[in-house]
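>>> pasting the structure only:
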């Protein structure tokens, strides 16, 4: 499918549907990056559905606790809790996963919303470009280390857990150049200092959102037939948020202009995250969701070349993350199967 600028304009100017409501009594919902923006608004919506447990995973203690307090005040829900998670640090992700191993609690909804938008190269302590590690490595790491908890939840409670990865329609304008595709280590290349020149960083956001789509489709392809886990990617639309706070200069000015003309609120955008998390699961396996509808992703993603790239990215990702945390390798071996394609 091709996405034109006019399609973007129509989508942004269209009236968005109200948030869908379901009963989450007894269930656990986790929202990454929940102290602000889309994540915070989605968490507020979940709070009105009476989940047994609502976890706001945030990297900042003060801002995260303020979000928890805000939810209690505005919704009356008293079981929201903060857990610290810094996706720019693999050690923080591992500690986050340790908590779930210790308490053995259920995981019904995992909304992988956290992201960062940067226009210059900044490495993490782990040696990767920051936006790349947050969106393309640590987000899958959280999903895979929590995979056993989601599968256990499905088995013990006869439910269909959801993994919702927040992507974007900008993936329609992204590709991976031939020189990188010919490299046996695509992910290592894309996250390296040598690759992340100022020119490449200008298109970093569209690239990581493309890789989000590939991850969702690859994970779904490796789930065995009849798996209870529903995994999908969702486009929240172009919203006012703090995501672009890392932009500077001309890029920041252009973003402000676009937001003034086209953006809708993060509350409106969060409705799409909630829909992907609770709507009827029949058609949502491995789906890309736009405007609360299943939509075909880009031509590049669904092409024969895209499928080959997807398989290679998956193999490299599992190898990289398995070295970060052996629980990834164990989860893949126990719960996933060779690609069903």
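Alright, I've got the coordinates. Keep in mind the model is a prediction, meaning the values are calculated, not measured.

>>> switch to C-alpha atoms for all contacts and neighbour counts from now on
Will do.

>>> Tell me how far stretch 30-50 lies from the chain's centre.
Taking Cα atoms, centre = their mean, to the nearest Å, one finds the center of stretch 30-50 at 14 Å from the center of the full chain.

>>> ah, wrong one, I meant stretch 82-90
On the basis of Cα atoms, centre = their mean, stretch 82-90 sits 14 Å off its chain's mean C-alpha point.

>>> try stretch 313-328
Stretch 313-328 has its C-alpha centroid displaced from the chain centroid by 17 Å (Cα atoms, centre = their mean).

>>> Stretch 69-89 now?
Going by Cα atoms, centre = their mean, where stretch 69-89 is centred and where its chain is centred differ by 18 Å.

>>> Also stretch 292-311?
Taking Cα atoms, centre = their mean, one finds stretch 292-311 lying 17 Å from the centre of the chain it belongs to.

>>> Repeat that for stretch 318-334.
Here stretch 318-334 is found 19 Å from its chain centre; the criterion is Cα atoms, centre = their mean.

>>> which outside residues touch that stretch?
Stretch 318-334 is contacted from outside by 90, 94, 137, 141, 144, 145, 147, 148, using Cα atoms under 8 Å, 6 or more residues apart in numbering.

>>> swap the cut-off to 10 Å and go again
With Cα atoms under 10 Å, 6 or more residues apart in numbering as the test, stretch 318-334 has contacts from 90-91, 93-94, 97, 126, 137-138, 140-148, 187-188, 219, 222-223, 313-314, 316, 336, 338.

>>> Below is an additional structure, to be compared with the one above:
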């Protein structure tokens, strides 16, 4: 069996440049599923799949004869346009568009309730929805900063709520599959407020207690949101059973024409678009990492971070002495944030194998 991410601390990196970046973007070949991969009768959910890498992942799954796809989107008209495109090329499949607003806990709960009531089967879930913002903003419903809310707090709230459904709606001969989209940028985040408490609340002002040198750093805020995912995921592993649901993180690589940076403009936006066009993978190539993580990789990938189609170390902070206190604080604050939805009970039942 391959070495798990949690046991790869000696290989963890704090910088992607130049070596790891060059290897990832220029020396890694796209890996397709094994010949004969057939997803007939299978059902999949992809969040944020009306554009970008998520939409390409939807096409890939349908090209493998997926029978039923649910695209979860914030804006239904955009989702319907994407679905019409998919239905045109894959008329044999059922393609549905469901609303999901990742800044709203109520929307997330409603989405999960619909999965419970409307889907008799669920094979694959890919949590792809993500956000990068050029300016600081707060979600009106939660009071939290938008990037942290969408990329971390809401994503893991949704992941926990989906655990029971991923188990009970999977075919009896296979465990459920849940893949959360991460990023290699998680390995290099500055995370300047790591020692502030409460931790999550410290993200809700532009410059908490003067810890940052700039009023707003959109790139590092995105990087940090993904680093938080690694820190939380490692604590979550104590409650996950691979025989029930195989859960992993996946990094698609930097891709051309991805929709992540759509809100960036000015010099930063121009630089990122130019850099992506020069060095990025084709988005359809990056999307194959999702397919690999959710339906090609097996139990060996449970609890792991996948990068370049291989198991990769988590962010280095996971393995360092100071990381434990940060992970504990993050865990307890997230559990308090999610308490209204009974997540501790879900996790205890998951740990006991009684989902």
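That came through, no problem. All figures in this text were calculated on a predicted structure; none of them were measured in a lab.

>>> Just the buried subset of the contacts of stretch 318-334 of structure 1, please.
Buried by 16 or more other Cα atoms under 10 Å: 90-91, 93-94, 97, 137-138, 140-148, 187-188, 219, 222-223, 313-314, 316, 336, out of the contacts of stretch 318-334 of structure 1.

>>> So residue 149 of structure 2 is in contact with residue 225, correct?
Yes: at 8.6 Å, residue 149 of structure 2 and residue 225 qualify as touching, with contact defined as Cα atoms under 10 Å.

>>> shared neighbours of the two, anything?
Residues touching both residue 149 of structure 2 and residue 225 (Cα under 10 Å, 6+ apart) are 130, 131, 203.

>>> ok, these vs residue 295 of structure 2, which is closest?
Proximity of these to residue 295 of structure 2 (Cα to Cα) peaks at residue 130, which lies at 21.3 Å.

>>> who's in contact with that closest one?
Residues near residue 130 of structure 2 by Cα under 10 Å, 6+ apart: 47-48, 102, 147-152, 155, 181-182, 222, 225-226, 259-260.

>>> quick one: what's aligned to it in structure 1?
Matched to structure 1 by TM-score structural alignment, residue 130 of structure 2 sits across from residue 115.

>>> For its match, which three-state class applies?
Local secondary structure at residue 115 of structure 1 is given as coil here, using DSSP: H, G, I helix; E, B strand; the rest coil.

>>> And residue 247 of structure 2, by the same measure?
Of the three states, residue 247 of structure 2 takes strand under three-state DSSP.

>>> And for residue 59 of structure 2?
Put simply, residue 59 of structure 2 is helix when judged by three-state DSSP.

>>> Run a quick check on it versus residue 285, I expect a contact.
No: contact between residue 59 of structure 2 and residue 285 fails when scored by Cα under 10 Å: they sit 11.7 Å apart.

>>> Spit out the residues that contact the two alike.
The contact sets of residue 59 of structure 2 and residue 285 overlap at residue 53 (Cα under 10 Å, 6+ apart).

>>> Longest helix in structure 1, please.
When structure 1 is parsed with DSSP state H, its longest helix is helix 304-324.

>>> how about it: buried residues?
Result for helix 304-324 of structure 1 [16+ other Cα under 10 Å]: buried residues 306-307, 309-314, 316-318, 320-322, 324.

>>> Helix or strand: which one has the aligned residue in structure 1 for residue 148 of structure 2?
Aligned by TM-score structural alignment, residue 148 of structure 2 pairs with residue 132 of structure 1. Per DSSP states H and E, residue 132 of structure 1 falls inside helix 130-132.

>>> how far away is the closest residue to the match of residue 148 of structure 2 other than its chain neighbours from residue 199 of structure 1?
In space, and not counting its chain neighbours, residue 132 of structure 1 is closest to residue 191: 6.0 Å by Cα to Cα, 6 or more residues apart in numbering. Going from residue 191 of structure 1 to residue 199 of structure 1 by Cα to Cα, to the nearest Å gives 14 Å.

>>> And for residue 273 of structure 2, the neighbour number?
Neighbours of residue 273 of structure 2 under the rule other Cα atoms under 10 Å: 20.

>>> Which residue in structure 1 aligns with it?
In structure 1, the residue matched to residue 273 of structure 2 (TM-score structural alignment) is residue 256.

>>> what's the answer for residue 235 of structure 2, then?
Residue 235 of structure 2 maps onto residue 218 in structure 1, by TM-score structural alignment.

>>> Tell me the counterpart of residue 329 of structure 2 in structure 1.
In structure 1, the residue matched to residue 329 of structure 2 (TM-score structural alignment) is residue 312.

>>> who's in contact with the match of residue 273 of structure 2?
By Cα under 10 Å, 6+ apart, residue 256 of structure 1 lies in contact with 240, 244, 250, 263.

>>> Produce a ChimeraX select command limited to the buried residues of those residues.
Restricted to buried positions by 16+ other Cα under 10 Å, the ChimeraX selection for the contacts of residue 256 of structure 1 reads:
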select :240,244,263
